[in-house]
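Peer 1: Here is a sequence together with a model predicted from it:
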Amino acid sequence: MGDLVRAGRDLGFNGFNITYPCKQLVLAHLDEIAPAAAQLGAVNTVVVTGEERRLVGHNTDAAGFGRGLAEALPDADLTDVVQVGTGGAGSAVAYALLERGVQRLHLIDLDLDRAAERATAMGALFPDRTVDAATPDALPALLAAATGVVNCTPLGMHNHPGAPFDLTLLRPQHWVADVIYRPMNTPLIEAAQALGCAVMDGGHMAVAQAVESFTLMTGRPADPDRVRATFLQLIAEGR
């Protein structure tokens, strides 16, 4: 990982996007980490800065998911949300959900220690909210009471087919969000749509984080509508 980012820097690149499964692995190989990214324990954008070509890590996933949620699900009930997966993207999504106003957030992961660490960190940042951790065994009970559910695992991705949990646990009252964007119509999104759930596909977060990353790398604003149109065209072409 370190050799890769340093090689890119030495070739003259001004920045990189970092994706699964490297958003936490990259931390040890950077010269500096922006405070917000350090707080989240994950980096998805590296900017090469200054004459010394320092590698500076940022996180635009949190802002990207928050913006996507506001655009795609502006009326989402944020009372009780289940989030499955607490890796690099999951850390940023948990922050974004709480920042948007989620009152109770349940972090689910096969690695209970990782989920508990994130729950403790998020609880400290949002002391007026309830944030807890559990393993997938708790999903039937938690989803029965939830207003929304978010997938932050790689399950559903083109090279990780499947669903993050038993899809028969979905209910029409849930809103459902996925961070996967290849494909955008994951099994989770398709099952939710079939039930009549309000959904947010992973393309919303992908575009919104890219807009933020573009500005960090270039110092110039990007047009979100133009970026999304290009993104959808590329996805349609299978690129």
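Peer 2: Noted; the coordinates are in hand. Numbers count the residues shown, from 1 in each chain.

Peer 1: switch to C-alpha atoms for all contacts and neighbour counts from now on
Peer 2: Fine.

Peer 1: quick one: the helices in the chain?
Peer 2: Secondary structure of the chain by DSSP state H: the helices cover 2-11, 35-40, 61-72, 88-100, 112-125, 139-145, 187-195, 202-218, 224-236.

Peer 1: quick one: contacts of the shortest one?
Peer 2: Residues lying outside helix 35-40 but in contact with it, judged by CA atoms under 8 Å, 6 or more residues apart in numbering, are 43, 57-59, 91-92, 95.

Peer 1: how about those residues, which pair is most distant?
Peer 2: Gly57 and Tyr95 (17.4 Å; CA to CA).

Peer 1: So between those two, which is more surrounded?
Peer 2: Gly57 (29 against 24; other CA atoms under 10 Å).

Peer 1: how near is the more buried one to Val47?
Peer 2: Gly57 sits 7 Å away from Val47, going by CA to CA, to the nearest Å.

Peer 1: picking up where we left off before, redo the contacts of helix 35-40 as TSV? Include distance to Met184.
Peer 2: Below are the contacts of helix 35-40 laid out as TSV (distance: CA to CA, whole Å):
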residue	distance to Met184
Val43	23
Gly57	27
His58	25
Asn59	22
Ser91	21
Ala92	20
Tyr95	23
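
Peer 1: just curious, which of those is nearest to Asp3?
Peer 2: Gly57 (15.6 Å).

Peer 1: I'd say the closest one and Leu30 touch.
Peer 2: Yes: using CA atoms under 8 Å, Gly57 is in contact with Leu30, at 6.6 Å.

Peer 1: next, the one to line up against it:
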Amino acid sequence: MAHPQSVTETERPTRIGLLGAGIGGSRTPRMHLAAAGALNLPYSYDLIDSTQRDLPEDPAAILDLLEAEGFDGLNVTYPFKKTVMAVLDDVSDSARKVGAVNTVILRDGLRRGHNTDHWGFGESLRRGLPEARREAVLQLGAGGAGGAVAHALLDGGVGRLLLRDVTEGAAEALAAKLCETYGPGRAEAVDDVMAAAGAADGIVNCTPVGMDKHPGLPLTAAAIDPRHWVADIVYFPIETELLATARALGCAVLPGSGMALYQAVRAFGLFTGQEPDIGRMQEAFDSFA
């Protein structure tokens, strides 16, 4: 399908937006602007919050509107990651595997989707816990970002992924999809969290539990053992109750800030074709603390 071509970067700053609902607290704009500033790139980053402005219900119409407003690319978050994917001209392999996009490039009259959450978690794990044992991992949460994290874990060498979700059928559906991609037995849904934790080398939280608005632990503290490594994708706050509990036991931990940083690093590269200064982006992220 043909779309109006974006204005070239030589005529005005690259215009990027974050499309989502309730995104006023996002750290992403500040990270992108810091990276652009370090490279002296003319760059703007706007919030497109569906709770603050009226948007069309049809995702194709939303993209038509934003292209007409001059956007060259979008980061996409809840509740648009899956709906927008259906109206793109092309999606990357990782986005196709995960079944969601969080980055859309609007260029040359085409709309191309990517999933940088997938790479972002994988890069955070690779850098943050390079020696972690990965024979079996328990992942809590199979919706939203959980799909991207699950693919990143299996791509990153996890032998068997044990999935638990409180929504009936969610873990089973994700496990079935993962086994289609990676082979029989690579993922399975579990009900007994204590037993699964006992069999796992690591525990990854992909639920909202631990966020400021949803305090607490996503599993009983008795399930966490000093031999575990423990990762969280929540970064409001950075030190969740899960990470604090695990750290007190002597576990190696991986905070959610890594995934948030590296998904933005990847997206900035896709938007601009340039490698950002990761240190500057990290400083921008940390400036919220």
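Peer 2: Noted; the coordinates are in hand. Predicted model only: the values in this text are computed from it and were never measured.

Peer 1: Reformat the helices of structure 1 as JSON lines; add distance to Ala133 of structure 1.
Peer 2: As requested, the helices of structure 1 are exported to JSON lines (distance: least, CA to CA, whole Å):
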{"stretch": "helix 2-11", "distance to Ala133 of structure 1": "32"}
{"stretch": "helix 35-40", "distance to Ala133 of structure 1": "16"}
{"stretch": "helix 61-72", "distance to Ala133 of structure 1": "19"}
{"stretch": "helix 88-100", "distance to Ala133 of structure 1": "12"}
{"stretch": "helix 112-125", "distance to Ala133 of structure 1": "5"}
{"stretch": "helix 139-145", "distance to Ala133 of structure 1": "11"}
{"stretch": "helix 187-195", "distance to Ala133 of structure 1": "22"}
{"stretch": "helix 202-218", "distance to Ala133 of structure 1": "23"}
{"stretch": "helix 224-236", "distance to Ala133 of structure 1": "34"}
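
Peer 1: okay, these, which one's buried deepest?
Peer 2: helix 88-100 (a mean of 24; mean count of other CA atoms under 10 Å).

Peer 1: Which part of structure 2 matches that helix?
Peer 2: Aligned by TM-score structural alignment, helix 88-100 of structure 1 corresponds to residues 144-156 of structure 2.

Peer 1: who's in contact with that stretch?
Peer 2: In contact with stretch 144-156 of structure 2 (CA under 8 Å, 6+ apart) are residues 97-99, 115, 117-119, 121-122, 126, 139, 160-161, 174, 178, 182, 186, 206-207.

Peer 1: Can you tell me what Lys82 of structure 2 aligns to in structure 1?
Peer 2: Correspondence of Lys82 of structure 2 to structure 1, assessed by TM-score structural alignment: Gln24.

Peer 1: cool, and Val230 of structure 2?
Peer 2: Superposed on structure 1 with TM-score structural alignment, Val230 of structure 2 falls opposite Val176.

Peer 1: mind listing what that match touches?
Peer 2: So Val176 of structure 1 contacts 148-150, 189, 192, 197-200 (CA under 8 Å, 6+ apart).

Peer 1: do the same with Ile108 of structure 1
Peer 2: So Ile108 of structure 1 contacts 82-86, 115, 133-136, 139 (CA under 8 Å, 6+ apart).

Peer 1: try Gly159 of structure 2
Peer 2: Gly159 of structure 2 touches 134-136, 186, counting by CA under 8 Å, 6+ apart.

Peer 1: Relative to Tyr262 of structure 2, which of the residues you listed is nearest.
Peer 2: Arg134 (21.0 Å).

Peer 1: Distance check, the closest one against Gly156 of structure 2.
Peer 2: In this view, Arg134 of structure 2 and Gly156 of structure 2 are 9 Å apart by CA to CA.

Peer 1: Map Gly99 of structure 2 onto structure 1.
Peer 2: In structure 1, Gly99 of structure 2 lands on Gly41 (TM-score structural alignment).

Peer 1: Kindly report the same for Ala252 of structure 2.
Peer 2: Using TM-score structural alignment, Ala252 of structure 2 pairs with Ala198 in structure 1.

Peer 1: Near the closest residue to that match other than its chain neighbours, how many other residues are there?
Peer 2: Of all residues not flanking Ala198 of structure 1 in the chain, Trp175 sits nearest, at 4.8 Å (CA to CA, 6 or more residues apart in numbering). Close neighbours of Trp175 of structure 1, defined as other CA under 10 Å, add up to 25.

Peer 1: So Trp175 of structure 1 is in contact with Val149, correct?
Peer 2: Yes: the pair Trp175 of structure 1 and Val149 passes the contact test of CA under 8 Å, sitting 6.4 Å apart.

Peer 1: give the contact list for the closest residue to the match of Gly99 of structure 2 other than its chain neighbours.
Peer 2: Among residues not flanking Gly41 of structure 1 along the chain, Gln24 sits closest, at 6.6 Å (CA to CA, 6+ apart). Counting by CA under 8 Å, 6+ apart, Gln24 of structure 1 makes contact with 41-43, 87-88.
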